[in-house]
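Undergrad: Here is the input, now give the coordinates:
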Amino acid sequence: MTKLTLFIISILTLVSCKNGTHTKNNETNQQKDSLTLEIKDASKNGVFNGFAVSIVNDKGTLYQRGFGFADIENQKKYTDSTIQNIGSISKTFVGLALLKAQELGKLKLDDPINKYLPFKVVNPNFPSTDITLRHLATHTSSITDNDFYLTKNYFLKENQDLKGLNLVFEETQVFNPKDSVVSMEIFLKNLLVEKGKWNTKETYTKNKPGDIYEYSNIGTTLAAFVLEKATGETFDKFTTEYILRPLKMNASGWHFEDINFANYSKLYENPKTVLPFYGMVSYPDGNFITSMNDLSLYLSELIKGYNGNGTILSKESFKEYFKPQLGANNFIDRNDKNPFSESYNVGIFIGFGYTGYIGHTGGDPGVGSMMFFDPKNNIGRILIINTSFSDKIGNDTFYGIWDKLEKYQTKLTN
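TA: Below is the predicted model:
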């Protein structure tokens, strides 16, 4: 074969490969465009003012986009860089932080929490039974959320115009003035300690610690507080150092002062009613503030970690994080209907749906969120909205958007 012939074959091969890549890219872009159109159609009823979606795998983000408005009045678009709090998906960060602290030799999951606490936490129905960090992380601590959790937890951001805004959400959640807020330590002490000013008979269940799953926001915050006492670092700083910075989640944080507030979305009680900006004393259980861009990086890392390739924890720690910790005997009312509920089984503050999906949901005033991945194909989905809903049309729209992501996710990986 002559040199000229070899040269011609090489050129034809390069052109063919280039055309093949070009064709594949065109097909992918067409699929993304089709997905965008279908999501717009699914959400055209306007029940959500703004939201963002994402599809990721262990290699990165396959699709992400914002829809609608972060600020209806000023017609400010909701994009994949818009930030807002995401509700209880925040709890998944607590699990990672506990395991990082364990790696650092600062604590062990099976340690009694009273080993670290400056006040004593005991279920009065079982005074001789220790509550451990693992109990908190698996929602089996027997600690529950009483009414004071909702009425004392939420506080208003300073320097905002409150004219015309409701300061009570759905008659249960009260937005308190910033100057009335107590520290996380006092908040927990008031709720959990015998004769604490907010301690009631509903604070602890009649189940022995470690026995029965009972979802607990306050138990999550207590776990974060134990971490603070064990490590000597505040929870927000610890997670920033060991999770956010390594993953380059640069737009994210736990408090308003941690983020660029210019990118923050307004939150809505319904499409026409704006809510005040608020924070939470128990911020580790639900007040993580992030963008879809950052949260996509996070979910991709979780998928990597599930497969033994994570970067922020060791293989052993990720294995523990994703290990189903409970059995059927730990549940009284097990959720075996919704595959996207974290209440069928749990790892270390990470949930499992009954069909095997791994992730978490979230909800707070003006916030709805869902983040799950399928361990069978290593593809994950995220949906965050800035408008509360509690009716059938809202539920149908939310899951309609979610289903569109599933419809296209494998098309974007082929």
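Undergrad: CA only for contacts and neighbour counts going forward, please
TA: Will do.
Undergrad: show me where the stretch 51-200 of the chain has strands.
TA: Along the stretch 51-200 of the chain, the segments classed as strands by DSSP state E, counting those that start in this stretch run 60-71, 76-77, 83-85, 154-156, 168-169, 173-174.
Undergrad: Give the buried residues for the first one.
TA: Pointing back at strand 60-71 there. Gly60, Thr61, Leu62, Tyr63, Gln64, Arg65, Gly66, Phe67, Gly68, Phe69, Ala70, Asp71 (16 or more other CA atoms under 10 Å).
Undergrad: Show me what that strand packs onto, helices and strands only.
TA: Secondary-structure packing of strand 60-71 (3 or more CA pairs under 8 Å, 6 or more residues apart in numbering; DSSP states H and E): strand 50-57, strand 76-77, helix 292-306.
Undergrad: how many other residues sit next to Lys323?
TA: 16 (other CA atoms under 10 Å).
Undergrad: Spit out the contact partners of it.
TA: Val346, Gly347, Ile348 (CA atoms under 8 Å, 6 or more residues apart in numbering).
Undergrad: what does Phe225 give?
TA: With CA under 8 Å, 6+ apart, Phe225 has these contacts: Met184, Glu185, Phe235.
Undergrad: Please generate a structure for the following sequence too, so the two can be compared:
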Amino acid sequence: MKCFPALVLLLGVPLLGTAQAPSPDSLTTQLSRLASASGLPGFGVAVVNSTGILYEHSFGYANRQTRQPYSAGTIQNVGSVSKTFIGVALLKAVEQGLFTLDTPINEVLPFAVHHPRAPAQPITIRQLATHTSGIIDREAAYRKAYVPRTAATAALDSAERHALAQWQLAAFLRDYLSPKGRTFRPANFSPDAPGTAYHYSNIGAALAAYLIELKSGLSFAEYTRRYIFEPLKMHDSGWLYEPRRANRYALNYKPGGQPLCPYSLLTYPDGGLLTTPHDLGLYLAEILRGAAGQPSLLLTHASFQTMLGPQFAAAAPPRNLHPKEPNSGIFWAIRRNGQIGHTGSDPGASSFMFYNPQTGIGKVFITNVALDENEALTKQFGAIWQLLDTLPAAK
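TA: From the prediction side, this is the model:
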């Protein structure tokens, strides 16, 4: 689950002129033109505020081969936007008294994790959630977290799939982080001691979700279903492929148009959320409610302030921060222009979800192709993203 260092630069750069704000119908027409002229297989967008979804529409194809349209109900993986759900789940677990953000992870884990270059310094949950733990993604090991979706796995019933996913997550993390593990190496950690430098870490994020499993007694998939998806009526969201919805899933594509084989992720919480443009719009609208101090179905106002507030002291930030994202919430990126959200990228999938605290408007974009692998697609996304700002209600 990569972040988007190049694409993030586009999020605050005006790409369009100051044309008259279109009506929703006119916006759909303009987006349709951009979609037709683009190389995007399909995509869905939503514009939201704290009252709900102001605009949503989808374009192109979820499956080019079968001509299946991409719709607001098309299900696909969204990459690292998934990490924001770990953030919500962590704050819910704090509210439940399972731990605090400053709890050392070794007080929860059944195996000890020590940074090889600072073994006496505890790693905390907050450090996992701000990518400052010192745990990094060693490519040779992390790429093995991506596995083909097999017919045998798909044939398991729901309880068996969830039990398998829970076991695989625990096994991967133990192997990678415990000195006795098969894939453990000192190179699984950065040269920097915990809390001193920013290193984006998918494995660190998956570890945070695993801590929730250990303390709650629920799989992360079940925990998020109970405390996020069900309250928000995100009926088409989950973490594991469901054969009964086979005709609802988007096919992932390479930038050249070739379809990819379906895959799953052993460290699924770090980027394996399967959701729809509509459901993600519902989620972001609820985040805006909580951010504005309105009653929320997810968290208390204090928890929202912690989750979305800057975690790094301005006078002493960790090293290695991206200049466009100089601070971080709890698995929520805080951009220099004040926008808060996350990007997501995976083979054949890209997603963007950000909101502006000043305007109270949020935007969602999901597509079934990896944008960061193609400059032309990146520019096409940028035009679509900026056009969403012209919706009259988004002013």
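Undergrad: With distance to Leu247 of structure 1 and mean neighbour count added, can I get the helices and strands packed on strand 60-71 of structure 1 in JSON lines?
TA: Output for those, formatted as JSON lines (distance: least, CA to CA, whole Å; neighbours: other CA atoms under 10 Å):
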{"stretch": "strand 50-57", "distance to Leu247 of structure 1": "15", "mean neighbour count": "26"}
{"stretch": "strand 76-77", "distance to Leu247 of structure 1": "26", "mean neighbour count": "16"}
{"stretch": "helix 292-306", "distance to Leu247 of structure 1": "7", "mean neighbour count": "23"}
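Undergrad: ranking the contacts of Phe225 of structure 1 by neighbours, who comes first?
TA: Neighbour max across the contacts of Phe225 of structure 1 (other CA under 10 Å) = Phe235, 23 neighbours.
Undergrad: Which position in structure 2 pairs with that residue?
TA: Mapped onto structure 2 by TM-score structural alignment, Phe235 of structure 1 lines up with Phe220.
Undergrad: need the contact list for its match.
TA: So, once contact is read as CA under 8 Å, 6+ apart, Phe220 of structure 2 ends up touching Gln166, Ala209, Tyr210, Ile212, Glu213, Pro269.
Undergrad: Could you point out which of those is nearest to Asn202 of structure 2?
TA: Pro269 (8.9 Å; CA to CA).
Undergrad: what kind of secondary structure is the closest one in?
TA: helix (DSSP: H, G, I helix; E, B strand; the rest coil).
Undergrad: Select from the contacts of Phe225 of structure 1 every entry located in helices.
TA: Cross-referencing those against helices under DSSP state H gives Met184, Glu185, Phe235.
Undergrad: Tell me which of the contacts of Phe225 of structure 1 persist in structure 2.
TA: Counting by both residues aligned by TM-score structural alignment, their matches' CA atoms under 8 Å, the contacts of Phe225 of structure 1 that remain in contact in structure 2 are Met184, Glu185, Phe235.
Undergrad: What's Asn374 of structure 2 aligned with over in structure 1?
TA: Match for Asn374 of structure 2 (TM-score structural alignment): Asp391.
Undergrad: Looking for the alignment partner of Phe229 of structure 2 in structure 1.
TA: Using TM-score structural alignment, Phe229 of structure 2 lines up with Leu244 in structure 1.
Undergrad: Not counting residues beside it along the chain, what's closest to that match?
TA: Leaving aside its sequence neighbours, Leu244 of structure 1 sits nearest to Asn250 (CA to CA, 6 or more residues apart in numbering; 7.0 Å).
Undergrad: what's around the one you found, how many residues?
TA: Using other CA under 10 Å, Asn250 of structure 1 is surrounded by 16 other residues.
Undergrad: Glu406 of structure 1: what's its closest spatial neighbour, skipping adjacent residues?
TA: Arg381 (7.7 Å).
Undergrad: Matching the one you found against structure 2, which residue comes up?
TA: By TM-score structural alignment, Arg381 of structure 1 lines up with Lys363.
Undergrad: That match falls within a helix, correct?
TA: No - the assignment for Lys363 of structure 2 by three-state DSSP gives strand, which leaves it out of any helix.
Undergrad: mind checking what Met370 of structure 1 lines up with in structure 2?
TA: Match for Met370 of structure 1 (TM-score structural alignment): Phe352.
Undergrad: give the contact list for that match.
TA: With CA under 8 Å, 6+ apart, Phe352 of structure 2 has these contacts: Val81, Gly341, His342, Thr343, Gly344, Lys363, Val364, Phe365, Ile366.
Undergrad: what residue is smack in the middle of structure 1?
TA: Ile89 (1.5 Å; CA atoms, centre = their mean).
Undergrad: Any figure for the gap between that residue and Pro284 of structure 1?
TA: The gap separating Ile89 of structure 1 from Pro284 of structure 1 is 10 Å, by CA to CA, to the nearest Å.
Undergrad: same thing with Lys32 of structure 1?
TA: The spacing between Lys32 of structure 1 and Pro284 of structure 1, counted by CA to CA, is 34 Å.
Undergrad: Between these two, which has more neighbouring residues?
TA: Of the pair Lys32 of structure 1 and Pro284, Pro284 is the one with more neighbours under other CA under 10 Å, namely 28 against 20.
Undergrad: any idea what that one aligns with in structure 2?
TA: By TM-score structural alignment, Pro284 of structure 1 lines up with Pro269.
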